[in-house]
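Enquirer: need a structure here:
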Amino acid sequence: MDYALPIAYALFLWWFSTGLIFYLDQLPVRTFKWSMAGATAVLGLSFYAMWSTADDTSRWAAYVSFSGGLLAWGWQEISLYTGFVTGPRKTRCAAGCSGWRHFGHAIQVNLWHEIAIILVAIAIAAMTWESANQWGLWTYLLLWSLHLSARLNVFLGVRNVSEEFVPAHMEVLKSFLTRKPMNLLFPFSVTAATIGAVLLFGEAFSAEADHHVTGYSLLAALMALAVVEHWFLMLPLPVEKLWHWSLPARRNAAKSRKPAPPKFDYTTLKTNPTP
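Expert: This is a model prediction of the structure:
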């Protein structure tokens, strides 16, 4: 239970919070102000959770700090996909746009979002600097690095771009999703994530203090999820089924990946019967 409970907790919190964000960002636009207000309140609570447990080395404090870091990251996700914190560019790229020019347009679409990520990271680091309990900070930084890796891979090209997870009002993001069998970054990304997961599990299994066992187990679970998520980018699996409950308006998304087989046209046979 020393390892199983934090791993299960990390998996559940990641799965549920991700599904909740998917659910909120496909609701009517008029609800977004309330979603952002609630998410901002949760962000404030996450700051308080990490600050108040910064010097606490109990097992419970590791859970609280980890949860704070993950929920702070959730604010970044919901602020982007509701369209509140995006970037100065609001239009899709024209056909034929590629290379560094295309990459520059991608940065423009997400610029304010990326700046917000940095500002929140600085705030968390400031409130937990040189503290005994920094699991929230490491959680946030880990999610940031994994998010960046996944987005770069999707930009460069993957088999499974999961367009169904992009809400209709953020259609501009779809022009930066590239479908390819492979890209040069992917092998390095998935290898680095795998090594990171092994190292974190190793730290968890070798740790003696309960606080470290819990903290490293939580981070290791997230890193293992990152390995799975990266492989999801390359394998044509129905990923949306993991959050079927949170996508009521997009439940037929999986069907859109494979075009329907052509149907035989019987019109000619009916109008020109064989003698």
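Enquirer: alpha carbons only for contacts and neighbour counts from here, please
Expert: Noted.
Enquirer: How far does the longest helix anywhere in the chain sit from its chain's centre?
Expert: With DSSP state H applied, the helix covering the greatest number of residues in the chain is identified as helix 99-128. Computed by Cα atoms, centre = their mean, to the nearest Å, the separation of helix 99-128 from the middle of its chain amounts to 15 Å.
Enquirer: another one to check against the first:
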Amino acid sequence: RFSHAVAAVAWHEVALALSAAGLIWMSRDAPNQVGAMAFALLLAMRLSTKIAIFLGVPNMSTDILPPHLGYLKSYFGKPRLGLELYAAIAACLALAAWLAAIALAAPANSADAAGASLLFALAALGALEHLFLALPLRDGALWGWALPTRHAAN
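Expert: So this is what the prediction gives:
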């Protein structure tokens, strides 16, 4: 199951990793590296979410997948609340807290404060994304109005 799941997304992940490496390399001497850091943070959060879904999360809404992507369901783990998800949520919250401390310690109205605040917000949203995988909230109920089959029935 792992090799098939990796084969399904490997080229996308390689392209994103190369993009992150290129951004980091291009901004290595720049005074403002927030863009590269934000991209790398979002990439890390994305990978963490994908690994959590592969290992199994209690709330994985597969009802919003279009029929032609139904095969992806076979790559998702069994619904469970494992230690990995707790660890991922804790790591995201710890990162968000660390970035919040940096933002609060930066001089007011400075570029450092703005950059750290942006990174804090992205890390906090990543923690929220991981938390939504654990909470019994259905994405299908939230986004059902936008699904073509339900939209056409209205």
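Enquirer: re earlier: would you mind listing the buried residues in the longest helix of the first structure?
Expert: Along helix 99-128 of the first structure, these residues count as buried under the neighbour rule (16 or more other Cα atoms under 10 Å): 102-103, 105-114, 116-117, 120-121, 124-125, 127-128.
Enquirer: Helices along the stretch 101-250 of the first structure, start to end?
Expert: Counting by DSSP state H, counting those that start in this stretch, the stretch 101-250 of the first structure has these helices, from start to end: 135-156, 185-206, 210-234.
Enquirer: nearest to residue 7 of the first structure, of these?
Expert: Of all the helices of the stretch 101-250 of the first structure, it is helix 210-234 that lies closest to residue 7 of the first structure, at 5.3 Å by Cα to Cα.
Enquirer: circling back: so which elements touch the longest helix of the first structure?
Expert: Applying 3 or more Cα pairs under 8 Å, 6 or more residues apart in numbering; DSSP states H and E, one finds that helix 99-128 of the first structure contacts helix 32-52, helix 59-81, helix 135-156.
Enquirer: Map residue 59 of the second structure across to the first structure for me.
Expert: When the two structures are superposed using TM-score structural alignment, residue 59 of the second structure falls opposite residue 160 in the first structure.
Enquirer: Which residues are in contact with the most centrally placed residue in the first structure?
Expert: The residue lying closest to the centre of the first structure (Cα atoms, centre = their mean) is residue 147, at 5.9 Å. Taking Cα atoms under 8 Å, 6 or more residues apart in numbering as the contact definition, residue 147 of the first structure lies against nothing.
Enquirer: quick one: it from residue 19 of the first structure, how far?
Expert: Counting by Cα to Cα, to the nearest Å, the separation of residue 147 of the first structure from residue 19 of the first structure is 16 Å.
Enquirer: What of residue 8 of the first structure?
Expert: Relative to residue 19 of the first structure, residue 8 of the first structure is positioned 16 Å away (Cα to Cα).
Enquirer: In terms of packing, which of those two has more residues around it?
Expert: Neighbour count, other Cα atoms under 10 Å: between residue 8 of the first structure and residue 19, residue 19 has more, with 18 against 15.
Enquirer: Correct me if wrong: the more buried one contacts residue 243.
Expert: Yes. Under the criterion of Cα atoms under 8 Å, residue 19 of the first structure lies in contact with residue 243, with a separation of 5.5 Å.
Enquirer: What residue in the second structure is paired with residue 170 of the first structure?
Expert: With TM-score structural alignment as the matching criterion, the partner of residue 170 of the first structure in the second structure is residue 69.
Enquirer: how close does its match sit to residue 38 of the second structure?
Expert: To residue 38 of the second structure, residue 69 of the second structure is 29 Å away according to Cα to Cα.
Enquirer: If you count surrounding residues, which of those two has more?
Expert: Taking neighbours as other Cα under 10 Å, residue 69 of the second structure and residue 38 compare with residue 38 leading, 19 against 9.
Enquirer: Show me what that one lines up with in the first structure.
Expert: Taking TM-score structural alignment as the alignment basis, one finds that residue 38 of the second structure is matched in the first structure by residue 139.
Enquirer: if I look at its match, how far off is residue 196 of the first structure?
Expert: In terms of Cα to Cα, residue 139 of the first structure sits 13 Å off from residue 196 of the first structure.
Enquirer: and the closest residue in space to residue 42 of the first structure that isn't next to it in sequence, how far is that from residue 268 of the first structure?
Expert: Leaving aside its chain neighbours, residue 42 of the first structure sits nearest to residue 71 (7.1 Å; criterion: Cα to Cα, 6 or more residues apart in numbering). Taking Cα to Cα as the measure, residue 71 of the first structure falls 61 Å from residue 268 of the first structure.
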